[in-house]
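A.B. asks: Fold the following, please.
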Amino acid sequence: MKDPKVLNEKVVDVPLRNIHKHDVVIVGTGLAGLWAAIECKKAGLDTACMTKLSMPQRSHSIAAQGGTAASLGNLEEDYWEWHMFDTVKGSDFLADQDAAEILAKDAITIVREYEHMGAPFSRTPDGLIAQRKFGGHVKDFGRGGPVLRACYAADRTGHVLLHTLWQKALELGVRFYTEMFAISLITDGPKCAGVVTWDIKSGGLHAFKAKATLIATGGYGRAWKITATAYSYTADGQYMALRAGIPLEDMEFFQFHPTGLFDRGILMTEGCRGEGGYLINDLGERFMKNYAPEKMELAPRDIVSRAITSEIEAGRGINGGPYIYLDIRHLGAEIINTRLPQIREISIKFAGVDPIHEPIPIVPTAHYSMGGIPTDIDGRVWYDGKSQIFSGLYAAGECACVSVHGANRLGCNSTLDASVFGRRCGIAIVKDFANLEHLPLEEDSAKMAKEEIEFILNQKGSIRPEEIRNELQTGMQNYVAVFRDEKGLLKMVSIIEDMHKKMKDMFVSDKSLTYNTTLMEAMELRHLIAAAEAVTYGALNRTESRGAHARRDYPKRDDENWLKHTLYFRDESGFRFDYKEVKITRFFPEERKY
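C.D. replies: Model (predicted):
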């Protein structure tokens, strides 16, 4: 093997190969990005979508399993007001209630739009859209039992919804650019002129000039070792926003899904429990009776994840091990094969367990970010996080924070959030378009992207990206997971500071610009470290427990001091926090019990 220092003697220059011009450029091709693209294209705007993946249908929205929430009332009484209350209560009263009201109201329209586009939902015997129970979704402002609200297509709902939108976008003529890795925004103060990308296929940089730019790049679950998220979930949009001077909101709130396949993290949908599945400890007990006696397995995800972790820490994991059982055997083969076929397939292939005959080993898995790029209710990005709009820049989906989820997201509100606010983003872009402008591209528009790639390729270090990534993921898994405390968070701060030093000694042996997966992973690693830093400092700063943020050293919710949103600013000089009020319109904070 050649000496790494010899390989590093080669100096790489990254050229700007092409400049594209569109009315609207959308980074990301999941549910949020495609909904916005459809609305823009329907209005006659020249609309382009880009993805770093090989095809739009590989966007992570496709992994959603259980359903999308809407108060259709097809099978029993339900109202959008109930859905709104459940969303606000589930958020531990940190959700902005104007956004929660829009989510619950627009859900009904969204599901009907999907149906009219041809989405093949599962059906009732009468031909209506089938609905199942989901955690935290209940009747009569929480005074009743679980309600049938999750509209589903077996356990492949995300697959169905994403393909439906993609086909509609193709029909309308939306332009798609694949294997384009967005690296930096083109900005002029608080104005956005487009985005610069690395062309993974052909090498070199491309500048995309647009009046409106939408970030819809998803989350950053790959910062943890055990995660249900795709390999592409690496905080790309959040990183671009930070470097443009935009803060990130409520980053301390990251959700662990209760039921990830043990040692793999692959999602075992909440629909398993919605259909009547049990959670069982080593004593054979349905232990949720000790944590959420009324709602049991259908309590919100943060509560269930803490319960599972507590059982494991108390030595009641299966055979004393680090997992418990998800048991759906009693549902019978017919229900499992018709409503949960993918769960059975995944269990057999990845755990060697047939859930018709055996329980499934599960453990909480890193899943979803409630925080992100701050926006108004129409997806316009706040430059200061509060009141100043970043002209021409929008964000939607998991990368954004309209704060509809607050401190904890309810199941089935993710596909809904991406759909509702992606659509609203598209409508807002159409409305704003006449007042937007094509800003001139400066000679150094691609400078930031060029410097990032050249920095990585021209370093003469000895540490490989995967070594640093493993350190990041292990640290986040150990110290910034379901439970947190000051000692562990400070340990993670130390790890992050050490990783910043190691990044300057990183070594990438492949110096090519085409299909260089190691270069891609090195850039993604920088993005993940930035996101992990925001999460860790945010968790250390918030001295209370609320929703998915559970501090063992501050176990109680503190509305007097912490009923507010966190804004995290980061630049070369360091980081700082600012805050803004939670919007309360209908439901005032109360003790959160299930």
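A.B. asks: okay, CA-based contacts and neighbour counts for the rest of this
C.D. replies: Will do.
A.B. asks: part of a strand, is residue 338?
C.D. replies: No - assignment of residue 338 by DSSP: H, G, I helix; E, B strand; the rest coil gives helix, placing it outside any strand.
A.B. asks: how close does it sit to residue 34?
C.D. replies: Using C-alpha to C-alpha, to the nearest Å, we find residue 338 at a distance of 29 Å from residue 34.
A.B. asks: same thing with residue 510?
C.D. replies: For residue 510, the distance to residue 34 - C-alpha to C-alpha - is 34 Å.
A.B. asks: Name the residue in the two with the higher neighbour count.
C.D. replies: Counted by other C-alpha atoms under 10 Å, residue 510 and residue 34 do not tie: residue 34 has more neighbours, with 30 against 15.
A.B. asks: For the comparison step, fold the sequence that follows:
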Amino acid sequence: MSTTPNIDAPKFKTESYEVLVVGAGGAGMRAALALTQEGHRVAMISKVFPTRSHTVAAQGGINAALGNVTSDDWSWHMYDTIKGSDYLGDQDAIEFMCQQASEIVRELDHFGVPFSRLENGKIYQRAFGGQSQNFGEQQAYRTCAAADRTGHAILHSLYQQNIRLGTTIYEEYYALDLIFDQQGEVAGLMVMNIHNGEYSILQSRHILLATGGAGQIFRNNTNASINTGDGLGMVLRAGLPLQDMEFWQFHPTGVAGKGMLISEAARGEGGVLRNALGEPFMQNYAPKVKDLASRDVVARAIATEVQQGRGCGPEGDFVLLDLTHLDTDTIKQRLPGIRDISLTFLGVDPVEQPIPTFPTCHYMMGGIPTNLNGQVVCPDSQGKQTPVKGLFAVGECACVSVHGANRLGGNSLLDILVFGRQAAKTISQQLQTEQGQPNLNNLSLDDLELSGVRKRIQRWQSKTSYQEENLHSLKQKMQRSMERGCGVFRNQQSMQHALQELEQLETSLQQVNLRDHGKVFNLERLAAYELENLMAIAKATVHSALARTESRGAHSRIDFQQRDDTHWLKHSLYFSAGDRLVYKSVNLSPNQHAPFTPKARVY
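C.D. replies: From the prediction side, this is the model:
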């Protein structure tokens, strides 16, 4: 992998499509499937083989008020999601998602997703944190599951459907940047073939970003190494904002010291968290629902137990997730993946021993701001949210916002499918109203210069020396800085220190030279592009978190411990130019249901 193309050539190889979908996880797959079904010429770009996209790692399930185990209602699901978001979620978006949920799950069933079944043949549903019946009265069983490999089942089924219909897929291609024409309109993407290092242009007036999260900004995380926030980096470089980047979910039960996810399904099936004294300590933090409180509550409880000296192990740096009281068949049939992870990475069989766990970075609640149709929006000079023509975002890279300050387990798979499908409907409607093919001329070098793409390619093209500071060490330093400064608990001092370190690391990155010897390895250039994205996202996170002087959901400040609805019931919008922050109000007005007024959040 060492071919270096001549990027000074006046022309790049180009292809034109009606729609480009960047990312082949559940969001991108669902959108591409809907568009291909409508007969549109679609290309899906993925930097890994599609079934290696991170949706494959989702374990516990997808939420829908089917009522197969307990009675349920979409409005109860809506209430739980709003409460779980610590009232930062937009209520019109949450209402829409919860109303669509049952249809989405039935659709998956028809696509061939092998859901686990109840004895009566209906889809199996398990209990998850933050779920309730009748607006908080009893525990609900709302999470539809395929054992503990639900994301794997969904992604493979969607991939098979796309293959059946003939969606064009660019496998192992990396999308570098958006290209805008000289009128400032979306015109295409610059992509790199990871196999041979060749660059080419994919032209389209409709681009949907479904690039997933960016958990790699933290050292301990549940994310795949591919989760480097590529879509977010593209958007920032295009002068557009990111929303609510201060909110990162730390999953309560990562494998201690390693980060891999132990699904909430383990607690949904009856698992109990215990401290070094053997106490089931969650009753002290969430007396009503105990281990099935929302994730931010459980993560803080675990961190507090460890900080106060009740952690387990020689270093007292984890707690135990105890499944040993469960029926052996339940663990083997309902949690086979969890058992495999525990055996593989810890040598612990959860049938016989508790699993050492500690919170780990899991999910990005913020992202590219969008409306209900997946259209990327940006405030104009009057503060009105105006759609960016031709640009869409869905899934974890987007912020609708249905998760607000904290996402409920089981809502991420629902989010990617609801809004992936909705964005595809919107794009299809736009294409049907356009006269003929989109107006696309071959893009010139002037267009590339305008978009900044050509300069970025040249930055990592070929260098003559190799500095002592390298990409790998810079990434590690960034991750440690973020973990120390912007973890489960934060304060002004820790975040300010992290910001200073990030600014120094950003300067160091600009001075890094890649190995030369005549060639630059493609994977080394790929790592450079990814690290540029991660650095930008880390800065967006810290700037946004420093400005929010309250504790809300996953943003937990030691120096501002209370939620402040008077001043902070609003979304942050971060622009990289000048590290500028602006704000917009949370939407508290659903379209059909009565609004849910913010109140104290207890479980």
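A.B. asks: Identify the residue of the first structure aligned to residue 289 of the second structure.
C.D. replies: Using TM-score structural alignment, the partner of residue 289 of the second structure in the first structure is residue 295.
A.B. asks: Surely its match is in contact with residue 593?
C.D. replies: No - the pair residue 295 of the first structure / residue 593 is not scored as a contact, 9.5 Å apart, by C-alpha atoms under 8 Å.
A.B. asks: Give me the mean distance between the longest helix anywhere in the first structure and the second structure.
C.D. replies: As assigned by DSSP state H, the longest helix anywhere in the first structure is helix 517-541. If you overlay the two and look at helix 517-541 of the first structure, the average distance to its match in the second structure is 0.7 Å (mean C-alpha distance after the TM-score superposition for the first structure).
A.B. asks: What residues in the second structure pair up with that helix?
C.D. replies: The aligned range for helix 517-541 of the first structure is 523-547, by TM-score structural alignment.
A.B. asks: Can you give me the buried ones in that stretch?
C.D. replies: For stretch 523-547 of the second structure, the neighbour count (16 or more other C-alpha atoms under 10 Å) marks 524-546 as buried.
A.B. asks: And for stretch 215-235 of the second structure?
C.D. replies: 215-224, 226-235.
A.B. asks: helix or strand right after the longest helix of the first structure?
C.D. replies: Under the assignment DSSP states H and E, the closest C-terminal helix or strand after helix 517-541 of the first structure is helix 559-562.
A.B. asks: elements contacting the next helix or strand after that following helix?
C.D. replies: Note on helix 559-562 of the first structure: by DSSP H and E, the next helix or strand toward the C-terminus is strand 564-571. Applying 3 or more C-alpha pairs under 8 Å, 6 or more residues apart in numbering; DSSP states H and E, one finds that strand 564-571 of the first structure makes contact with helix 236-243, strand 248-249, helix 517-541, strand 574-581.
A.B. asks: and residue 436 of the first structure, which of these is closest to it?
C.D. replies: Nearest of these to residue 436 of the first structure, taken as C-alpha to C-alpha: helix 236-243 at 19.5 Å.
A.B. asks: one step back: so for residue 295 and residue 593 of the first structure, which sits in the more crowded spot?
C.D. replies: residue 295 (20 against 14).
A.B. asks: okay, now residue 137 of the second structure: neighbour count?
C.D. replies: 10.
A.B. asks: How much space separates it from residue 102 of the second structure?
C.D. replies: With C-alpha to C-alpha as the criterion, residue 137 of the second structure and residue 102 of the second structure are 22 Å apart.
A.B. asks: cool, and residue 36 of the second structure?
C.D. replies: Residue 36 of the second structure sits 23 Å away from residue 102 of the second structure, taking C-alpha to C-alpha as the criterion.
A.B. asks: And residue 419 of the second structure, by the same measure?
C.D. replies: 14 Å.
A.B. asks: if you count what's nearby, which of these two comes out ahead?
C.D. replies: Between residue 419 of the second structure and residue 102, counted using other C-alpha under 10 Å, the more crowded position is residue 419 (28 against 18).
A.B. asks: The more buried one touches residue 396, doesn't it?
C.D. replies: No - taking contacts as C-alpha under 8 Å, residue 419 of the second structure lies outside contact range of residue 396: 10.7 Å.
A.B. asks: how many neighbours does residue 113 of the first structure have?
C.D. replies: Residue 113 of the first structure, neighbours per other C-alpha under 10 Å, totals 12.
A.B. asks: In the second structure, what sits opposite it in the alignment?
C.D. replies: Checking TM-score structural alignment: residue 113 of the first structure goes with residue 107.
A.B. asks: Output the residue interval of the first structure matched by stretch 388-404 of the second structure.
C.D. replies: By TM-score structural alignment, stretch 388-404 of the second structure lines up with residues 390-406 in the first structure.
A.B. asks: which residues touch the closest residue to residue 188 of the second structure other than its chain neighbours?
C.D. replies: Once flanking residues are discounted, residue 188 of the second structure sits nearest to residue 203: 4.0 Å by C-alpha to C-alpha, 6 or more residues apart in numbering. Contact analysis of residue 203 of the second structure by C-alpha atoms under 8 Å, 6 or more residues apart in numbering lists 14-17, 187-189, 440.
A.B. asks: Trace residue 203 of the second structure over to the first structure, please.
C.D. replies: So residue 203 of the second structure corresponds to residue 209, using TM-score structural alignment.
A.B. asks: How about residue 556 of the second structure?
C.D. replies: Using TM-score structural alignment, the partner of residue 556 of the second structure in the first structure is residue 550.
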